[in-house]
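> whatever this is, show me its structure:
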Amino acid sequence: MNKNILPTLFVIGSIFTIPLSAANFFHKLMPSKMSNQFKDLHPAKQAKQQGIKYTNFSGNWSGNCVIGNFPAIPMDFTIENDAEYFSIDDEEFSIGALHTQGTSGGENNEAAFDHQVFEWNQDMSKLTLKGMSFEKYSDTKFNTTEAILTQMTLSLNNEKLIMEGQVIGFVDLEPQTQNVSCAFTKK
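Sure, this is the predicted structure:
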């Protein structure tokens, strides 16, 4: 395989994507009527307008998560939420809005960029986290690039918080898919 193909594809991709994102090109393609129509369908907005009940996940939770065939991971955390807001261990999210954060530097010159959104199902009984992250580890031990896609659904079942979903990771473009299953009880 030609060694110059990847750098060439990167440069060509940058030529097209940088100007498009800077000009908000794709937002111009969506008529304002259509954009407003989607905003009006958000369950949290309907709940506020119509007094519809939502699932309240608020509380101090303790339990375990199992990812694939790995040993269970014990976890303790605090959730606060209402129809439009979700907070886990003081990290705050507006439900339905894209939450983006990035970090770089540190001792090992690591970098990470994350996008996350929480969305209600139609009857507001379940809350789904959809996320994407891109991470680069530059130390000599790992020196990997990872892209991770996540979808996790939170629900209450017999006073237990259940989180189930899937994580698809690409470590240097090698795909790895793991199912995630968690159960928590209130402290």
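
> can we go C-alpha only for contacts and neighbour counts from here?
Fine.

> any idea which residue is closest to the centre of this protein?
The chain has Gly131 as the residue nearest its centroid, 2.1 Å off, counting by Cα atoms, centre = their mean.

> could you also give me the structure for this next sequence, so I can compare it with the first?
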Amino acid sequence: MLSALNRVISNKGSPGVDGMKIDELRDHIKKHWNTIRAKLLEARYNASHVRRVEIPKPDGGVRLLGIPTVQDRLIQQAIAQVLSKIYESSFSDNSFGFSPRRGAKDAITKSKEYINQGNRWVVDMYLFITFCFRTFILIFTAITIFTFIDANSSFISRFCFFVLEGFFYRMHKCSNLYLCYSTYFISILN
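I've put the predicted structure just below:
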């Protein structure tokens, strides 16, 4: 939890529906940790609602953001850190877009290696594939989690459903398949 706490604090971000700021999180956790921990262990923890924010786009549309409370971000980050150890080992060595430890610079370095080996084609499948793949990965992850965890009593299952519920709300409302939680709970995929 300490690692997750440090990560959430370093990410900064806006308050959720409860108005708690990032710089208040450490003291809040110290004061309320026993209660939060008990709820987690007894599968009684319920995530708060997500604060919805509309960000204007240059083309006149809006980008909807869902901002969880900082306490929920902490719990999401802790879950993501555990699950990422499981999922990351199954990612392809040639996948650079969905791992917290790999990115565009790594993809460019690998492309240069391939070119130096005599290969002459580099294919960049970014926008459309990214949106579709994020949707697929989210659903695949949820199915995997629900397969291994009792969906009726598990905190993680209920938390995953909460995340999915926010995602499908966005999908329906915006017809936009980008997941607003990608930097939080689903950071294992991003």
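
> got a TM-score for the two of them?
For this chain pair, the superposition-based TM-score is 0.25 by TM-score structural alignment, normalised by the length of the first structure; 86 aligned residues with a Cα RMSD of 5.6 Å.

> just to revisit the earlier point, state the number of residues packed around the residue nearest to the residue nearest to the centre of the first structure when sequence neighbours are not counted.
Spatial nearest neighbour of Gly131 of the first structure, excluding adjacent residues (Cα to Cα, 6 or more residues apart in numbering): Gln116 at 4.2 Å. Using other Cα atoms under 10 Å, Gln116 of the first structure has 19 other residues around it.

> circling back: what residues does the residue nearest to the centre of the first structure make contact with?
114-117, 148-151 (Cα atoms under 8 Å, 6 or more residues apart in numbering).

> again, only using 6 Å
By Cα atoms under 6 Å, 6 or more residues apart in numbering, Gly131 of the first structure lies in contact with 115-116, 149-150.

> likewise Leu149 of the first structure?
Counting by Cα under 6 Å, 6+ apart, Leu149 of the first structure has contacts 131-132, 167-168.

> and of the residues you listed, the nearest to Asn64 of the first structure?
Val167 (16.5 Å; Cα to Cα).

> what about that closest one, which helix or strand?
Per DSSP states H and E: Val167 of the first structure is located in strand 160-171.

> show me which positions of that strand end up buried.
For strand 160-171 of the first structure, a neighbour-count test (16 or more other Cα atoms under 10 Å) marks 160-170 as buried.

> does the residue nearest to Gly131 of the first structure count as helix, strand or coil?
Of the three states, Gln116 of the first structure takes strand according to DSSP: H, G, I helix; E, B strand; the rest coil.

> distance of it relative to Leu20 of the first structure?
22 Å (Cα to Cα, to the nearest Å).

> His115 of the first structure too?
Counting by Cα to Cα, the gap from His115 of the first structure to Leu20 of the first structure is 19 Å.

> with neighbour numbers in mind, choose between those two.
Taking other Cα under 10 Å, His115 of the first structure and Leu20 do not tie; His115 has more neighbours (15 against 12).

> doesn't Ile55 of the second structure belong to a helix?
No - counting by three-state DSSP, Ile55 of the second structure is not found in a helix; it is strand.

> quick check: buried residues in the biggest helix by length in the second structure?
In terms of residue count, the longest helix belonging to the second structure (DSSP state H) is helix 127-148. Using 16+ other Cα under 10 Å as the test for burial, helix 127-148 of the second structure gives 133-135, 138, 141-142, 145-146.

> for the first structure, what spans make up the helices?
So, for the first structure - with DSSP H - the helices run 5-22, 25-29, 32-40, 43-50.

> before we move on, what about the second structure?
2-11, 25-41, 70-87, 104-116, 127-148, 155-174.

> burial of Phe155 of the second structure, as a residue count?
Neighbours around Phe155 of the second structure, by other Cα under 10 Å: 21.

> quickly note the distance from it to Tyr87 of the second structure.
Distance from Phe155 of the second structure to Tyr87 of the second structure, counting by Cα to Cα: 20 Å.

> cheers, nothing more for now.
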